[in-house]
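**Q** Okay, here's the prediction I keep looking at, along with the sequence it came from:
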Amino acid sequence: MQKNINYIKQKLSGLYPDREVESFVVWILGHVLGYDKTRILLNNDKILPKDVSSRISSIVDRLTKYEPIQYITGDTEFVGLNLNVKPGVLVPRPETEELVSRISNKVAANSAKILDIGTGSGCIALGLKKYMPGTKVFGCDISQVAIELANENAKLNNLDVHFFYYDILSQNGTLPAKKFDMIVSNPPYVLESEKVQMEANVLKYEPHGALFVPDDDPLIFYQKISDFAQLHLANNGEIWLEINENKGAEVKGLLENNFFHDVVVLKDIFGKQRFVYGKFRE
């Protein structure tokens, strides 16, 4: 196996940071062999069959083209959940894991109705249902591919979450409830002008519609979510949003101008303004 490990490191060295290459070694061997990190270390001297080495080479070749490893293996981990992922649906991010943790640590697991807008793989909705089992959780998206994937992930993790079609920009679709106690969203928020700062694997493979917004209308999704909330969020209902780190004050001001109070901008573990929280007052 050491020969295979050396091969992975040699092929990916210089294309990715050393720490990421090390994580790829564990991810790839874990995927093809079903080994965890400890078992990989204990079986370092094992000679792998040719077909297994060939699978490793195929994965590495795709990584050299900057394809996200989550799309290659077809899965990822998110707040302890095993999630299927596929092209056309955004790969869940660590920042979004933090959003789920913040909500579940702050909110009591009661019978609240929660709506995740732009659910994608269903990661937020499923994470909240896992840690707040008493809640009724819903997730909506404009993408049928995303809705199908989110339903797959609900079955995979044995979680009861209802996913449905809804276009937040046009406010078009059939809602499963008239009012929700909480709205959560990680909408597109990366400016078109910020594309130059993005990694090649993101630009080449991930869905741009789930990432980017026009420079001349950067808060378009937050405004539409706020409009939606005024009709469908219960009095004193909560809103939790993931945001562009440079737009905290603007998103906060938008909510305050649209009947939200106690609005705060929260920093992520890297010290960046990443989340906005508020309560709605009719």
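**A** On my side now, so go ahead. Owing to the predicted nature of the structure, the values given are computational and were not obtained by experimental measurement.
**Q** going forward, measure contacts and count neighbours with C-alpha atoms only.
**A** Noted.
**Q** Just give the closest residue to Asn258, not the sequence neighbours.
**A** Once flanking residues are discounted, Asn258 sits nearest to Ser226: 6.9 Å by C-alpha to C-alpha, 6 or more residues apart in numbering.
**Q** The one you found: how many residues sit nearby?
**A** 22 (other C-alpha atoms under 10 Å).
**Q** which other helices and strands contact the strand or helix carrying it?
**A** Using DSSP states H and E, Ser226 sits within helix 220-232. Where contact means 3 or more C-alpha pairs under 8 Å, 6 or more residues apart in numbering; DSSP states H and E, helix 220-232 is packed against helix 248-256.
**Q** residue contacts, the residue nearest to the spatial centre of the chain?
**A** With distances taken as C-alpha atoms, centre = their mean, Pro92 lies nearest the centre of the chain, 2.7 Å away. Listed by C-alpha atoms under 8 Å, 6 or more residues apart in numbering, the contact set of Pro92 reads Phe78, Ser121, Cys123.
**Q** which residues of the stretch 51-200 of the chain fall in helices?
**A** Taking DSSP state H, counting those that start in this stretch as the criterion, the stretch 51-200 of the chain carries its helices at 69-73, 94-106, 123-131, 144-156, 200-205.
**Q** Just after the last one, pick out the following helix or strand.
**A** This points to helix 200-205. Counting by DSSP H and E, what follows helix 200-205 is strand 212-213.
**Q** For the residue nearest to Asn258, give its distance to Ser143.
**A** According to C-alpha to C-alpha, to the nearest Å, Ser226 and Ser143 sit 21 Å apart.
**Q** How about Ile220?
**A** 18 Å.
**Q** Ok, Leu266 next?
**A** 29 Å.
**Q** Which parts of stretch 220-236 count as buried, going by neighbours?
**A** Neighbour counts using 16 or more other C-alpha atoms under 10 Å place 220-223, 225-227, 229-230, 232-235 of stretch 220-236 among the buried residues.
**Q** Can you tell me which of the residues you listed is closest to Tyr16?
**A** Phe221 (32.6 Å; C-alpha to C-alpha).
**Q** Which residue comes closest to the closest one once chain neighbours are left out?
**A** Nearest non-adjacent residue to Phe221 (C-alpha to C-alpha, 6+ apart): Pro187, at 6.5 Å.
**Q** what about versus this one:
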Amino acid sequence: MRRIADFEVEFINELANLYDRQEAEELYSLLVENKLQIKRAAYKLRQDEFLTEEQEQVFKQALAALKTGKPIQYILNEAHFYGLTFEVNPYVLIPRAETEELVHYILQQHTSPQALKLIDIGTGSGCIPITLKKHLPAAQVSSLDISKEALLTAQKNATNNDVAIHFINADILEWEYLFSDQQFDIIVSNPPYITPKEKDDMHLNVLNFEPHLALFVEEVAPLLFYETIASFALAHLREQGDLYFEINRYYGAQTKDMLQKKGFQEVRLIQDMYGADRIIHARKVFRNI
């Protein structure tokens, strides 16, 4: 048997070609917390404890998977998002910090405990609607995705986080046949927005392991989902309703222009923590002529 601290040395050395020391230490910390239930604050006090043979085998399997480039979240089957824990698997994207910024921005805009009606389109793991429902408990929240497998994951996450969400398995590109007279106060989406030419700039662990259905859009129509959801919003947002998008940083100006041409007002382009165009907020306002 080996001490937890001894295996950490091997872990960091074995991953040296893929991760720098700080990143490898972070990965090991996540592994220890998930498999041994040892919080980071307690690690220094417990690092001299010994791994059982079964635990060491689990750690070796995780290390082998990481060496292939597999994301730690898929190895642990969980990811943390805005203070909540979500199950993740190859059918759903790993929640990103940029999406946390989108959720945070929405919550800043809606601080009163009113009974809002909102829908998230392209829900994946459910991190956006579940987190919004958690912080806006009076809201009536719907969640749509074309992937049945993704929706099953989102349903588990809703149950695990003790929130009620209405899930819809459908293709938003056929929205005209999905909804009748439903009206929403908020429509939010983080749709597929990466174009094929951007693949060369992406990490292999994303390309090789995360679902392409949720990542990529055709080069000839990079704003396909934004244009479709904007049209849906024109038909199904209430007066003064809010539309929120996470966007491709290379298409911020084009997306803003498209929304303005469709008639949305107060269209705001917002940068993320890295200074890249990442969020768009638009409002449906009827103008009196």
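**A** Thanks, I have the structure now. Quantities reported herein were computed from a predicted structural model and do not represent experimental measurements.
**Q** what's the TM-score for these two chains?
**A** The TM-score (TM-score structural alignment, normalised by the length of the first structure) is 0.97; 282 aligned residues with a C-alpha RMSD of 1.3 Å.
**Q** mind putting the helices of the stretch 51-200 of the first structure in TSV, mean neighbour count included?
**A** Output for the helices of the stretch 51-200 of the first structure, formatted as TSV (neighbours: other C-alpha atoms under 10 Å):
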stretch	mean neighbour count
helix 69-73	18
helix 94-106	16
helix 123-131	25
helix 144-156	20
helix 200-205	15
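**Q** now for the ones you listed, which one comes closest to Leu48 of the first structure?
**A** Here helix 69-73 is closest among these (C-alpha to C-alpha), at 19.0 Å.
**Q** That closest one maps to which residues in the second structure?
**A** Using TM-score structural alignment, helix 69-73 of the first structure lines up with residues 72-76 of the second structure.
**Q** Mean deviation, that stretch versus the first structure?
**A** Taken over the aligned residues, the distance from stretch 72-76 of the second structure to the first structure averages 0.9 Å (mean C-alpha distance after the TM-score superposition for the first structure).
**Q** Could you give the separation of that stretch from the chain centroid?
**A** 15 Å (C-alpha atoms, centre = their mean, to the nearest Å).
**Q** One more: stretch 265-285 of the second structure?
**A** 17 Å.
**Q** Likewise for stretch 88-97 of the second structure?
**A** 6 Å.
**Q** corresponding residues in the first structure for it?
**A** Stretch 88-97 of the second structure covers residues 85-94 of the first structure once aligned (TM-score structural alignment).
**Q** Flag every buried residue along the matching stretch.
**A** Val85, Lys86, Pro87, Gly88, Val89, Leu90, Val91, Pro92.
**Q** got the contact list for the third one?
**A** When contacts are counted by C-alpha under 8 Å, 6+ apart, Pro87 of the first structure is found next to Tyr71, Tyr205, Glu206, Pro207.
**Q** Now do it against Val100 of the first structure, distance only.
**A** Counting by C-alpha to C-alpha, the separation of Pro87 of the first structure from Val100 of the first structure is 23 Å.
**Q** Show me where the second structure has its strands.
**A** 79-81, 84-86, 117-121, 140-145, 166-169, 184-189, 237-246, 265-271, 277-283 (DSSP state E).
**Q** Give me the residues contacting the second one.
**A** Right, the one you point to is strand 84-86 of the second structure. By C-alpha under 8 Å, 6+ apart, strand 84-86 of the second structure touches Glu78, Ala79, His80, Ser125, Cys127, Thr131, Asn157, Asn161.
**Q** same check, this time on the longest one
**A** Strand 237-246 of the second structure is contacted by residues 99, 102, 106, 183-191, 226, 230, 233, 278-286 when judged by C-alpha under 8 Å, 6+ apart.
**Q** switch the cut-off to 7 Å
**A** 102, 183-190, 278-286 (C-alpha atoms under 7 Å, 6 or more residues apart in numbering).
**Q** Buried members of the residues you listed into PyMOL, please.
**A** A single PyMOL command selects the buried members of the contacts of strand 237-246 of the second structure (16+ other C-alpha under 10 Å):
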select buried, resi 102+183+184+185+186+187+188+189+190+278+279+280+281+282+283+284+285
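**Q** So what does Leu173 of the second structure match up with in the first structure?
**A** Match for Leu173 of the second structure (TM-score structural alignment): Leu169.
**Q** Look up how far Asn43 of the first structure lies from that match.
**A** 53 Å.
**Q** And for Asp227 of the first structure?
**A** For Asp227 of the first structure, the distance to Asn43 of the first structure equals 57 Å [C-alpha to C-alpha].
**Q** May I have the residues that are in contact with the residue nearest to Val92 of the second structure when sequence neighbours are not counted?
**A** Counting by C-alpha to C-alpha, 6+ apart, Val92 of the second structure lies nearest to Gly124, which is 5.0 Å off, once chain neighbours are set aside. Neighbour list for Gly124 of the second structure: Val92, Leu93, Asp145, Ala150, Leu151, Ala154 [criterion: C-alpha under 7 Å, 6+ apart].
**Q** Which residue in the first structure aligns with the third one?
**A** Same thing as Asp145 of the second structure. Using TM-score structural alignment, Asp145 of the second structure sits opposite Asp141 in the first structure.
**Q** Could you pull up the residues touching its match?
**A** Counted by C-alpha under 7 Å, 6+ apart, Asp141 of the first structure has contacts Ile117, Gly118, Thr119, Gly120, Ile147, Phe164, Tyr165, Tyr166, Asp167.
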